[in-house]
Structure formats: C-alpha cells, structure tokens
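K.L.:
Sequence first, predicted model second:
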Amino acid sequence: MKATADSDFKPRITAVICLPDMFTSEICLYRSEEYYQSFVTESRSEKGASALIKDRSLAAEWGLILPANVQELGITLEESGSEDRDEWFTGERWYYGQVL
C-alpha cells in the first residue's frame, strides 16, 4: 500500500482470508473499482448469495491488531447453483487493507 501512495495508479490492495478453506486466501490488487465491487457487493441469485457481515470482526475474534490504514470487511458466501451438491459452498471472505 505504501508503494502506491505517491503513484497515479491507485489499485485497491487487499489481503483476503477465506474461511473455512484458508488455502484459497490470497493477496489481491484490484485494478478497477468495478471489479473490486463485484466481490464485495451484496447479491442474491438462483446460483447463490453474498451478504456483508455486520455483527462480527474476524480481527477481534483472532486478536489481531490492525494498523491505522488497514480496514476490515467481511462477506458471507453461499453458492448452490450447481446440480452437483458436492459443488455447493458456504463460507466467508474477510478483506483487509483498502476495503472501504
């Protein structure tokens, strides 16, 4: 985040913690605001839903101390559009960094 502070290019930089499968967690540079919003906007369709987590903080639950320039945003995910129930998924994504 410090590396882009004085740059004309302002990507959104986040660390994403995925639960329950932490293996899919990642560091993300979103090059456009529209692309970033497609991940963090609440939605509902026949294939699933996503919703903001407003009543919890993963940082508080894990005892993390976030630097002043790092924000937290949690999203629940439900994916159930496939006919194969083995592909259905319920989980959370927690975004840290330039998220608000």
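P.N.:
Yep, that arrived.

K.L.:
From here on, just use CA atoms for contacts and neighbour counts.
P.N.:
Will do.

K.L.:
Ile75 contacts Tyr96, correct?
P.N.:
No: applying C-alpha atoms under 8 Å as the test, Ile75 and Tyr96 come out as separate, 11.7 Å apart.

K.L.:
The residue in the chain sticking out farthest from the centre sits in which helix or strand?
P.N.:
Going by C-alpha atoms, centre = their mean, the residue of the chain most distant from its centre is Glu83, 25.9 Å out. Using DSSP states H and E, Glu83 sits within no helix or strand.

K.L.:
Take this one as well and set it beside the first:
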Amino acid sequence: MRQLAVSDKKLRGIPRRLRSLKKWSESYISNFPTIADEDYSYGYWNVKIPVHFSLVQGKQTSRNIQSYCAQMLINAAYDLYQSKPADKDEIRVTCSIVLPDMFSSELCLFTSEEYFNMHTQPGNNIFGQLSLLHGRSLVKDFNLELPKGFAESGILRACENDEGEIYLSEHWYIGEVNKK
C-alpha cells in the first residue's frame, strides 16, 4: 500500500514491507492487465510502486533498500512482458525508476509510440527539458539484474516548479525501450 510520511518517526517493519513488495511484484506473473482501450489515458497505463514513502525516499532509506525496490519494479515489468499476449505487440512494457523522488516510480504500459517518445526522447515538451543521461547506468549503479530482452534508458528532466525554480530528476526507463 502506498503511504506518505506524515511524521519523522522511524519506519517499522521494513522486512515485512519488502516481502509485501515482492509479493506485489510476483502478482504480475502470467497476469497481463485486461484493460479496455478507453482506459488508457493518453496511450499510457501505470501502477505506482506500492510502498511507504520513507521506505524509498528520505533519511530512513538506504541504497540497498532502494536497489531492492527497483529490482522488484523491474521484475514486475518483466513478468508483464512475459505474459503480454501476442496480439498486444504494439504495447511497450517498462518501469520508470525516478531519482531522487523514488516514491514516484511506477510500472508502465505505453500503448502510444508518440507518448512513449515524449517520455524518452531529448527535447522540450510538457515534461520539461529532457536530455539523455550518457555514461551512466542505473543497472550498474544499483547492482540490478537486467532481464533478457530488456534495456535501460536514462533521461534527465529539468522542469520548473510552482515557485519558478528549476527542478532536476532522473527518470530511468527499464524494459522495452529500444526502437521498434
């Protein structure tokens, strides 16, 4: 279950929360969503990472915990990829791991190539100024396992917040990210 942190109290039950995340990830084995075409808004369907905010972000988390959570997102995406029906080949299965705001990470299905490109191609659009992250790899940095048939693409987003300040975030797309 997704939960925001409303206090600075120490997060309890971390091993239980990680087991729950693993169970969630495994729930996608042979379980491709049966979603009507009209339920994909803008050619996109997503499920946010179902964890407590403090588990993946802030002073209470660690690189090991974040790495485990990222791997569970990748595993869920791969399970979806494996269970994707043959007639749904146009759908791209990915996960998006966002840093430093890992609580924004999600499992994604893109049904529109145009919308996928808006997320992953350099340039200016509604998401801000996007540029490729060259010379880095989240898979290597977090010691993640990249399943066969999957690739990664790192995007640096620079966008303006409500106060007019520029905010930078990394969006790592892992899954079916190569050109079709």
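P.N.:
Alright, I've got the coordinates. Being a predicted model, the structure only gives us computed values, none of them experimental.

K.L.:
And the TM-score between them?
P.N.:
The TM-score (TM-score structural alignment, normalised by the length of structure 1) is 0.85; 96 aligned residues with a C-alpha RMSD of 1.9 Å.

K.L.:
Now which residue in structure 2 aligns to Glu34 of structure 1?
P.N.:
Aligned by TM-score structural alignment, Glu34 of structure 1 pairs with Glu114 of structure 2.

K.L.:
Work out for me the element its match sits within.
P.N.:
Element membership for Glu114 of structure 2 (DSSP H and E) is helix 113-120.

K.L.:
Name the residues that touch that helix?
P.N.:
Defining contact as C-alpha atoms under 8 Å, 6 or more residues apart in numbering, one finds that helix 113-120 of structure 2 is touched by Tyr42, Gly43, Tyr44, Phe110, Asn125, Phe127, Leu130, Ser153, Ile155, Tyr173.

K.L.:
how big is the offset of that helix relative to structure 1?
P.N.:
With mean C-alpha distance after the TM-score superposition for structure 1, helix 113-120 of structure 2 departs from structure 1 by a mean of 0.7 Å once superposed.

K.L.:
element containing Leu156 of structure 2?
P.N.:
Per DSSP H and E, Leu156 of structure 2 falls inside strand 151-160.

K.L.:
who does the helix or strand following that strand touch, helix- and strand-wise?
P.N.:
Next helix or strand after strand 151-160 of structure 2 toward the C-terminus (DSSP H and E): strand 166-175. For strand 166-175 of structure 2, the packing partners by 3 or more C-alpha pairs under 8 Å, 6 or more residues apart in numbering; DSSP states H and E come out as helix 63-83, strand 92-99, strand 151-160.

K.L.:
Report the mean deviation for the shortest one after fitting onto structure 1.
P.N.:
After superposition onto structure 1, the average distance of strand 92-99 of structure 2 to its aligned residues comes to 0.4 Å, using mean C-alpha distance after the TM-score superposition for structure 1.

K.L.:
Can you list the buried residues in the next helix or strand after that strand?
P.N.:
Toward the C-terminus, strand 92-99 of structure 2 is succeeded by strand 106-110 as the next helix or strand (DSSP H and E). Within strand 106-110 of structure 2, the residues that qualify as buried are Glu106, Leu107, Cys108, Leu109, Phe110, counting by 16 or more other C-alpha atoms under 10 Å.
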